[in-house]
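> Have a look; sequence and predicted model below, questions after that.
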Amino acid sequence: MEKETVLIIDDEKEIRDLLEIYLKNEGYHVIKASDGLEALEILQNHTVHLIILDVMMPRMDGIEACMKIRQEQNMPIIMLSAKAQDMDKIMGLTSGADDYMTKPFNPLELIARVKSQLRRYMKLNARIPQKENELEIDDLVINVATHEVTVGGKDVKLTPTEFSILELLARNRGIVFSVERIYERVWNDPFYNSENTVVVHIRKIREKIEENPRKPRFIKTVWGVGYKIET
């Protein structure tokens, strides 16, 4: 029995075919695209639960494709790139990706990340008893059943990873979470040189839910320690 559907977007046929083999061995249904434009067409006609997205592609690169996908959809996106500099990772995460891996990569590590992202995504979209549906902090409302967030009654679109970070802090109001602890709780991976990953996601959340991200009402920075949402 096949599991969720994974869309692989990469202009290198060898990589598409290699990842397809590993993903199908895990029971996933696989769809492949060679660039961003082809991927956008596929997304109009297929239900996709996770995307593996290369950065450097013809016609439409991964950064532009990611931003366009995020205008409409919130499934996890794992970005692949030969560029390993911090600024390249930050650009990828800022465009809406949930995770970032540099080429060459270990296919088994990528599959582990796919499983981790899908577990969180499917859990967020599973039915939850009504009494546990909503977390409220002033005019910020987080519906953990429908994956919807509103501030002052206005809808806010968060990626699955952004939502998981916000939910973690909202469920544990008053508790300070270090960058390392956030990463290990949300990504379900050991923390290793991943501080920028968390910081970028926190910044993106603030830009979406805070009226003034430089003076946040909700996610507070505890300097030298981490982040919290106050009670």
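Looks like it came in fine. Numbering: from 1, shown residues only.

> For the rest of this, base every contact and every neighbour count on C-alpha atoms.
Fine.

> ok, S34 to E12 distance?
For S34, the distance to E12 equals 7 Å [Cα to Cα, to the nearest Å].

> who has more neighbours, the two?
Neighbours of S34 and E12, each counted by other Cα atoms under 10 Å, are more numerous for S34; the result is 20 against 13.

> and the helix or strand hosting E162, how far from the chain's centre?
Assigned by DSSP states H and E, E162 belongs to helix 160-171. Offset of helix 160-171 from its chain centre (Cα atoms, centre = their mean, to the nearest Å): 11 Å.

> Could you check the helix or strand that it is followed by and say which residues are buried?
Later in the chain than helix 160-171, the nearest helix or strand by DSSP H and E is helix 179-187. By 16 or more other Cα atoms under 10 Å, the buried positions in helix 179-187 come out as 179-180, 182-183, 186-187.

> same check, this time on stretch 64-78
Residues 65-66, 69-70, 74-78 are the ones in stretch 64-78 that count as buried (16+ other Cα under 10 Å).

> Quick check: end-to-end length of that stretch?
End-to-end distance for stretch 64-78: 14 Å, by Cα to Cα.

> what's in contact with that stretch?
The contact list for stretch 64-78 (Cα atoms under 8 Å, 6 or more residues apart in numbering) reads 36-37, 40, 48-53, 95-101, 114, 117-118, 121, 158-161.

> Tell me the helices and strands packed up against the helix or strand where K220 lies.
Secondary structure from DSSP H and E places K220 in strand 219-222. Packing partners of strand 219-222 (3 or more Cα pairs under 8 Å, 6 or more residues apart in numbering; DSSP states H and E): strand 226-229.

> Comparison target below:
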Amino acid sequence: MPRTILIADDDPHIRQLLVFALAKAGLDTVEVEDGEAALAAAETHLPDLIVLDINMPRMDGIEVCRRLRSQSDVPILFLSSRDDEIDRVLGIELGADDYVTKPFSPREVVARVMAILRRVASCPPAVTHAAGSLRHGCLALDAEGWQASWSGQPVSLTVTEFSILRTLATMPSKVFSRDVIIDRLHGPGFAITDRTIDSHIRNLRGKFARLGANDVIETRAGIGYRLGACGAG
């Protein structure tokens, strides 16, 4: 089936260029002109990837990325101006997959989109080796149902967040480096940064903290992360 790309940019000329270029590559497109419309379109059309401009009216791309990452692992490619370096870095930390700087070649955008789609297709979440349930203190993970709970209360996690937590829970005493976590999620050589893992860890901690759980994941400075006591004392 054709894959759908959501293009969110307030410049109609840029949207037109990308629609044309992506269509030539055999991809379907949906286009919107502001951040709020991008969130609505992502929920309605369930795109395979989102091309997201940083500077948009009604809601900027950084906030759109933040909200998407709270509930979805849809790949995100940022479009940014040359003076948006800080926002660009923040976007990557929030979990964006790549970025292209304006002005850009439509061919470059298509190449990056196709590369991300290939990575996603070749690295589906691994579930066969972690069937069943994992429990540690107040934390329970249903690996087959992709469900997490804390003292019986469900916690809504994205696929990546659940996969990170499951990785830590399989060996609660082990400290996992960021590189090892990336390898467990996507396989060796997957091109994401340590900061992306840090961002997912922050999101995980924030979701559990809202339930009063502040000891889910421990940081070992200079090494990585391991599962915390999880209320077990």
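That came through fine. This is a predicted model, so every value here is computed, not measured.

> Work out the TM-score between the chains.
After superposition, the two chains reach a TM-score of 0.71 (TM-score structural alignment, normalised by the length of structure 1), with 218 aligned residues with a Cα RMSD of 3.6 Å.

> before we move on, back to that, any residues touching the helix holding E162 of structure 1, and which ones?
The contact list for helix 160-171 of structure 1 (Cα under 8 Å, 6+ apart) reads 74-76, 98, 120-121, 135, 137, 142, 144, 147, 175, 177, 182, 186, 201-202, 204-205, 228-229.

> From the centroid of structure 1, which residue is nearest?
Most central residue of structure 1, judged by C-alpha distance to the mean C-alpha position with Cα atoms, centre = their mean, is D98 at 2.6 Å.

> For V222 of structure 1, see how far away it is.
D98 of structure 1 sits at a distance of 24 Å from V222 of structure 1 (criterion: Cα to Cα).

> Now find how far off-centre stretch 49-61 of structure 2 is within its chain.
Relative to the centre of its chain, stretch 49-61 of structure 2 is centred 16 Å away, using Cα atoms, centre = their mean.

> gap between the two ends of that stretch?
Stretch 49-61 of structure 2 stretches 14 Å from its first residue to its last (Cα to Cα).

> Report the buried residues of that stretch.
Quick answer for stretch 49-61 of structure 2 (16+ other Cα under 10 Å): 49-56, 59-61.

> thinking again about what came up before, can you list the buried residues of helix 179-187 of structure 1 in a markdown table and add distance to F105 of structure 1?
As requested, those are exported to a markdown table (distance: Cα to Cα, whole Å):
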| residue | distance to F105 of structure 1 |
| --- | --- |
| V179 | 24 |
| E180 | 23 |
| I182 | 24 |
| Y183 | 20 |
| V186 | 21 |
| W187 | 18 |
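
> picking up where we left off before, residue contacts, the residue nearest to the centre of structure 1?
76-79, 159-162.

> tell me which element Y100 of structure 1 is part of?
For Y100 of structure 1, the host element (DSSP H and E) is strand 99-102.

> what's the following helix or strand after that strand?
As assigned by DSSP H and E, the chain's next helix or strand after strand 99-102 of structure 1 is helix 107-124.

> elements contacting that next one?
Going by 3+ Cα pairs under 8 Å, 6+ apart, helix 107-124 of structure 1 lies up against helix 13-25, strand 50-54, helix 160-171.

> That helix: what's the following helix or strand?
Later in the chain than helix 107-124 of structure 1, the nearest helix or strand by DSSP H and E is strand 134-137.

> which of the residues in that next one are buried?
So strand 134-137 of structure 1, judged by 16+ other Cα under 10 Å, has buried residues 134-135, 137.

> And the helix or strand just after that strand against structure 2, how far off on average?
Sequence order places strand 140-143 as the next helix or strand after strand 134-137 of structure 1, per DSSP H and E. Strand 140-143 of structure 1, aligned to structure 2 and superposed, deviates on average by 2.3 Å (mean Cα distance after the TM-score superposition for structure 1).

> Mind listing what's buried along strand 140-143 of structure 1?
140-143.

> what's the average distance of whichever helix or strand comes after that strand to structure 2?
Where DSSP H and E defines the elements, the next helix or strand beyond strand 140-143 of structure 1 is strand 148-151. Compared with structure 2 after fitting, strand 148-151 of structure 1 has a mean deviation of 1.9 Å; criterion: mean Cα distance after the TM-score superposition for structure 1.

> ok, and what's touching strand 148-151 of structure 1?
With contact meaning Cα under 8 Å, 6+ apart, strand 148-151 of structure 1 is reached by 139-143, 155-158, 209.
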